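Student: Sequence first, predicted model second:
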Amino acid sequence: MRLTTKGRYAVTAMLDLVIHSDSGPISLADISKRQEISLSYLEQLFSKLRKQGLVRSVRGPGGGYNLSREPDTIFIAEIVDAVNESIDATNCGGAGNCHAGEVCLTHHLWTDLSAQIHTFLSNISLQSLVDRRKADEEPEQEQILEMLG
């Protein structure tokens, strides 16, 4: 599967937005610093995310970006699709010209895999990833409290 940095960074930036959303709009400069993603690259990604209605911009002092919907209604496949990232496990980009201009023997296998991956990502919300992250952190917090207590 080819999921380039464009899709990975878009998902990472959206997760950062969710995690820090309690303090109001989030600037791309803040996301850039926390996630070590180029600010100009984030600007390009967020332009696409905004056009697809996944985020909204807030102008002025204290401005930045917010999610346009609740995080449990935004799915990873939507984010990947919004930044024009294709999920494609074929070697031909889905064109079917993989073997000297013809469909290779395994073309349909890789096409089906790509569809399965897209379906998988369509069922994972931003909120579910945040919840999973919190669940992973809770045992550590409990252990620290036990040691202190």
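Tutor: In hand now; what should we look at?

Student: can we go C-alpha only for contacts and neighbour counts from here?
Tutor: OK.

Student: Need the contact partners of stretch 141-149.
Tutor: Applying Cα atoms under 8 Å, 6 or more residues apart in numbering, stretch 141-149 has no contact partners.

Student: Now do the strands in this structure.
Tutor: Under the criterion DSSP state E, strands of the chain are mapped to 55-58, 64-67.

Student: quick one, which of those strands is packed in tightest?
Tutor: Neighbour counts averaged per stretch over the strands of the chain are highest for strand 64-67, at a mean of 20; criterion: mean count of other Cα atoms under 10 Å.

Student: take a look at this one as well, against the first:
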Amino acid sequence: MKISTKGRYGLTIMIELAKNNGNGPMSLKTIAKENDLSEHYLEQLVAPLRNASLVKSIRGAYGGYVLAKEPHEITAGDIIRILEGPITPVEGIEDEEPAKQELWIRIRDAVKDVLDTTTLEDLSTYGEKGTQDPYMFYI
């Protein structure tokens, strides 16, 4: 399974909002500048996240975006599914022989497990004193 820039940059938006959680709205311009990304592209990515009720937009001079839920309530899997679609390593596994079907299912389940047990809180605090898990990003 290959995660495109949609998924990667969507995670970036959400991690930045999680780091800023409780400090008011954060603009996409700020996120884009801090991460050397296109603000226009981030605008396209935040719409489905807003439609899925993961973020809220705040209008006004000091507006921007905030998380719609607490960081521990949103998983990487939630974000990836919204931006990338279903998590599947290969299409059409029902046409494969049983041994290959089992392999693809096990790979899918392992990836889903990692994504669904990794929260924005985990990602936003990674690397802070006392939170670094050296095995967190290895499969």
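Tutor: Now that the structure is in, tell me what you want to look at. This is a predicted model, so every value here is computed, not measured.

Student: how about the strands of the first structure, which one is nearest residue 38 of the first structure?
Tutor: strand 64-67 (16.0 Å; Cα to Cα).

Student: Mean per-residue distance, that closest one versus the second structure.
Tutor: Taken over the aligned residues, the distance from strand 64-67 of the first structure to the second structure averages 0.2 Å (mean Cα distance after the TM-score superposition for the first structure).

Student: Mind giving me the packing neighbours of the helix of greatest length in the second structure?
Tutor: Under DSSP state H, the helix in the second structure containing the largest number of residues is helix 98-117. Applying 3 or more Cα pairs under 8 Å, 6 or more residues apart in numbering; DSSP states H and E, one finds that helix 98-117 of the second structure contacts helix 76-84.

Student: so who does residue 88 of the second structure touch?
Tutor: Counting by Cα under 8 Å, 6+ apart, residue 88 of the second structure makes contact with 1, 108.

Student: residue contacts, the residue lying closest to residue 50 of the first structure once chain neighbours are set aside?
Tutor: In space, and not counting its chain neighbours, residue 50 of the first structure is closest to residue 56: 5.8 Å by Cα to Cα, 6 or more residues apart in numbering. When contacts are counted by Cα under 8 Å, 6+ apart, residue 56 of the first structure is found next to 50, 65, 66, 67, 68.

Student: Cross-check the contact I'm expecting between the second one and residue 50.
Tutor: It refers to residue 65 of the first structure. No. Using Cα atoms under 8 Å, residue 65 of the first structure is not in contact with residue 50; the gap is 9.2 Å.

Student: Make a markdown table out of the strands of the first structure and add distance to residue 42 of the first structure.
Tutor: As requested, these are exported to a markdown table (distance: least, Cα to Cα, whole Å):
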| stretch | distance to residue 42 of the first structure |
| --- | --- |
| strand 55-58 | 13 |
| strand 64-67 | 11 |
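
Student: Please name whichever of those is nearest to residue 78 of the first structure.
Tutor: That would be strand 55-58 among the strands of the first structure, by Cα to Cα, at 11.8 Å.

Student: so how much does the closest one differ from the second structure once superposed?
Tutor: For strand 55-58 of the first structure, the mean deviation from the second structure after alignment is 0.3 Å (mean Cα distance after the TM-score superposition for the first structure).

Student: okay, that strand sits on what stretch of the second structure?
Tutor: Under TM-score structural alignment, the match for strand 55-58 of the first structure in the second structure covers residues 55-58.

Student: okay, stretch 103-113 of the second structure sits on what stretch of the first structure?
Tutor: Matched against the first structure by TM-score structural alignment, stretch 103-113 of the second structure falls on residues 109-119.
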